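Visitor: The following block contains a protein sequence and its predicted model.
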Amino acid sequence: MKKEEVKSSALLLLTAAIWGFAFVAQRVGTMHVGAFTFTGLRFALGSLSLLPIVIFTGRRREKSNNKVETKSSFVTAGIIAGSALFTAASFQQIGLIYTTAGKAGFITGLYIVFVPILGIFLKQKTHVTTWLGVFVAIIGLYFLSVNEGFYIELGDWLEIIGAVFWAVHILVIDHFAKKVDAVKLSIMQFVTCSALSLMAALIFEDISIAALSQIVIPLLYGGILSGGVAYTIQAIAQKHAKPSHAAIAMSMESVFASIGGLILLGEIMPLRGYLGCALMLAGMLLSQYENFTKTKAEASTTVTEQ
């Protein structure tokens, strides 16, 4: 393996770790403030954290960018992507009120499986291994979330719905990323998600300075480290990463969420739950089999920020 590929894989693994531990930050946030409040402030910080990237790379992008782009095009794209992001993030954050960071991480990771399934409606080809991955992931979900009374708890249902919308968000990003600047799109979608979340917070939640003072560190982590920092690392890493390495590394996000929940929050699953996690991870990787067989030039790897 080339030195650049090893470095890229390590950086992608670091990105997955940052995003995985973000579930812990979000879980802590639910203990003090409403879901919309936390999400709104988190993505406000996320948009601000991306501004330096625009400032330092703007001129170079203008010189090398061959995309036909207008101000209205990236604003429109950002609003649409931000609306999808708001929906996905809201279900995820509300779900974390009722479930653990570890379970939320693995269930959210199902977006990797849902992307090719939803792609069918866009007339995208789906490999047979994708369906095998779906089958294995569903079995894993059964062991992780279905209780003895044969029902799924509210928090897990919300995370499942959120995973579907994360997949929708990825497809939206994939569509617009070919037409507008990726960083501008990211900032605009973060701003849109933040605005929608804060509006919802003003309507449905009580916001107090005392409560906000309790979530400074989770907010900084979720907004800046999981936003601008992780985004930058991912962008650098994917320049030289093989699709197979990227798929494996990013699938580890759910594993890091479980590790973070165990170490920092003392979340312990029964053996049945860990078996479910293992099966879900296997299903996620199987669903990415096509990427394993592609070269870097052939693949178009799209990853969403959590």
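Guide: Okay, I see it. Not measured: the values here are computed from a predicted model.

Visitor: Please make it C-alpha for all contacts and neighbour counts, starting now.
Guide: Will do.

Visitor: Please identify the helix or strand for residue 281.
Guide: Residue 281 belongs to helix 271-287 when assigned by DSSP states H and E.

Visitor: next SSE after that helix?
Guide: Of the helices and strands lying after helix 271-287 in sequence (DSSP H and E), the nearest is helix 289-292.

Visitor: Next, count neighbours for the closest residue to residue 145 other than its chain neighbours.
Guide: Counting by Cα to Cα, 6 or more residues apart in numbering, the nearest residue to residue 145 once its immediate chain neighbours are dropped is residue 152, at 5.7 Å. When neighbours are defined as other Cα atoms under 10 Å, residue 152 has 15 of them.

Visitor: Would you agree residue 152 is in contact with residue 143?
Guide: No - using Cα atoms under 8 Å, residue 152 and residue 143 do not qualify as a contacting pair, with a distance of 10.6 Å.

Visitor: Distance-wise, check residue 84 relative to residue 92.
Guide: When distances are taken as Cα to Cα, to the nearest Å, residue 84 and residue 92 turn out to be 12 Å apart.

Visitor: So between the two, which is more surrounded?
Guide: Looking at residue 84 and residue 92 with other Cα under 10 Å, you find the greater number of neighbours at residue 92, namely 31 against 23.

Visitor: what about versus this one:
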Amino acid sequence: MRRDQLLGLLYLNLATLFWGSTFVLVKDSLQALGPGQINFVRFAIATLVFVPFLFRRDPGLWRAGLELGAVLFVAYLTQTVGLQYTTASRSAFITTLYVVALPLLLGVLGHRLGWPIWLAAGLAVGGVGLLSYDGSPPNLGDAWTLGTALSYAFYIWRLEHFAQRFPALPLTGIQMLMVTLLSLVWMLGEGPTWNPSNFPFLSLLYLGLVASALCIWLQALGQRLVPAPQAAVIFTLEPVYAAAFAYVLLGERLGWQGMLGAGLIIAATLISQLRSTKPHPEQVTPEM
């Protein structure tokens, strides 16, 4: 394995570990702030890091960054809203469905799908069903989080193309700026719910600097060096990390049915990366 590919794997693994911790922090921050407020503050902090890289006069770069930022806003918003109603562990495993949704999306766009994709889709649906019925009935948060999985699948598809064309730092900075602006609009619609006495300063600082600025930059760097199928497999570790953090910090536990559902989702994400006799949809770079 080449040195640059090993470096890319390191970038993606670090990002996945940090992302696994965010479910607990966002869940805790929702006790004091609304979803729009959390996302506005965390991405405003992240944007400040990239201010020196926002002075590029490249229309193509700005179009790419604004497009990716809009999709990223939807992904983070749906996940944050979902965490108001569902547990951090369930949110993490349902979010992982983007690994299955990505090749299915490419199939809708005209790529041929092999048997691993259909098997993975069936397992994933079964896994989400078991996970959603574990100890409590399905809730609104599960539905919102499915929106996260679909949005993030679209984001990875588009990022794979743009990351090859534009430098990672300004591309990431423009995305952060776009998410901040859209989160501001959403926050204004939520109305005032600030609770200064219980403001999660440290959590939001971590979410902004580490989980947003650093991780999205690491992802952009990693996907320049690692093919999408390998990157998707690495990302399947995120719910494992999230469940561990939720167990230690929030005391959340999955029952046997939830564990079985989580296992099916992990199996589905791994099977979706198998090669078949047909071309694997993620191994084809879409024409733009």
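Guide: Noted; the coordinates are in hand. What you see is a predicted model, and the numbers here were worked out from it, not measured in a lab.

Visitor: In the longest helix anywhere in structure 2, which of the residues would be classed as buried?
Guide: Taking DSSP state H as the criterion, structure 2 has its longest helix at helix 3-29. Within helix 3-29 of structure 2, the residues scored as buried using 16 or more other Cα atoms under 10 Å are 5, 8-9, 11-29.

Visitor: I'd like to know which elements it is packed against.
Guide: In this structure, helix 3-29 of structure 2 packs against helix 88-95, helix 201-206, helix 215-225, helix 228-235, helix 238-245, with contacts taken as 3 or more Cα pairs under 8 Å, 6 or more residues apart in numbering; DSSP states H and E.

Visitor: swap the cut-off to 10 Å and go again
Guide: If contacts are counted by 3 or more Cα pairs under 10 Å, 6 or more residues apart in numbering; DSSP states H and E, helix 3-29 of structure 2 sits against helix 35-49, helix 59-82, helix 88-95, helix 201-206, helix 215-225, helix 228-235, helix 238-245.

Visitor: buried ones in the fourth one?
Guide: I take that to be helix 201-206 of structure 2. Neighbour-count burial for helix 201-206 of structure 2 flags 203-206 (criterion: 16+ other Cα under 10 Å).

Visitor: Let me have these in JSON lines, extended by distance to residue 160 of structure 2.
Guide: As requested, those are arranged in JSON lines below (distance: Cα to Cα, whole Å):
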{"residue": "203", "distance to residue 160 of structure 2": "30"}
{"residue": "204", "distance to residue 160 of structure 2": "28"}
{"residue": "205", "distance to residue 160 of structure 2": "28"}
{"residue": "206", "distance to residue 160 of structure 2": "26"}
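
Visitor: Let me know the closest of the residues you listed to residue 255 of structure 2.
Guide: Proximity to residue 255 of structure 2 was ranked across the buried residues of helix 201-206 of structure 2 by Cα to Cα; first place goes to residue 203, at 28.2 Å.

Visitor: I'd say residue 113 of structure 2 and residue 120 touch.
Guide: No - between residue 113 of structure 2 and residue 120 there is no contact, the gap being 11.4 Å when judged by Cα atoms under 10 Å.

Visitor: Pick out whichever of the two has more residues nearby.
Guide: Of the pair residue 113 of structure 2 and residue 120, residue 120 is the one with more neighbours under other Cα under 10 Å, namely 26 against 20.

Visitor: what residue of structure 1 takes the place of the more buried one?
Guide: Mapped onto structure 1 by TM-score structural alignment, residue 120 of structure 2 lines up with residue 133.
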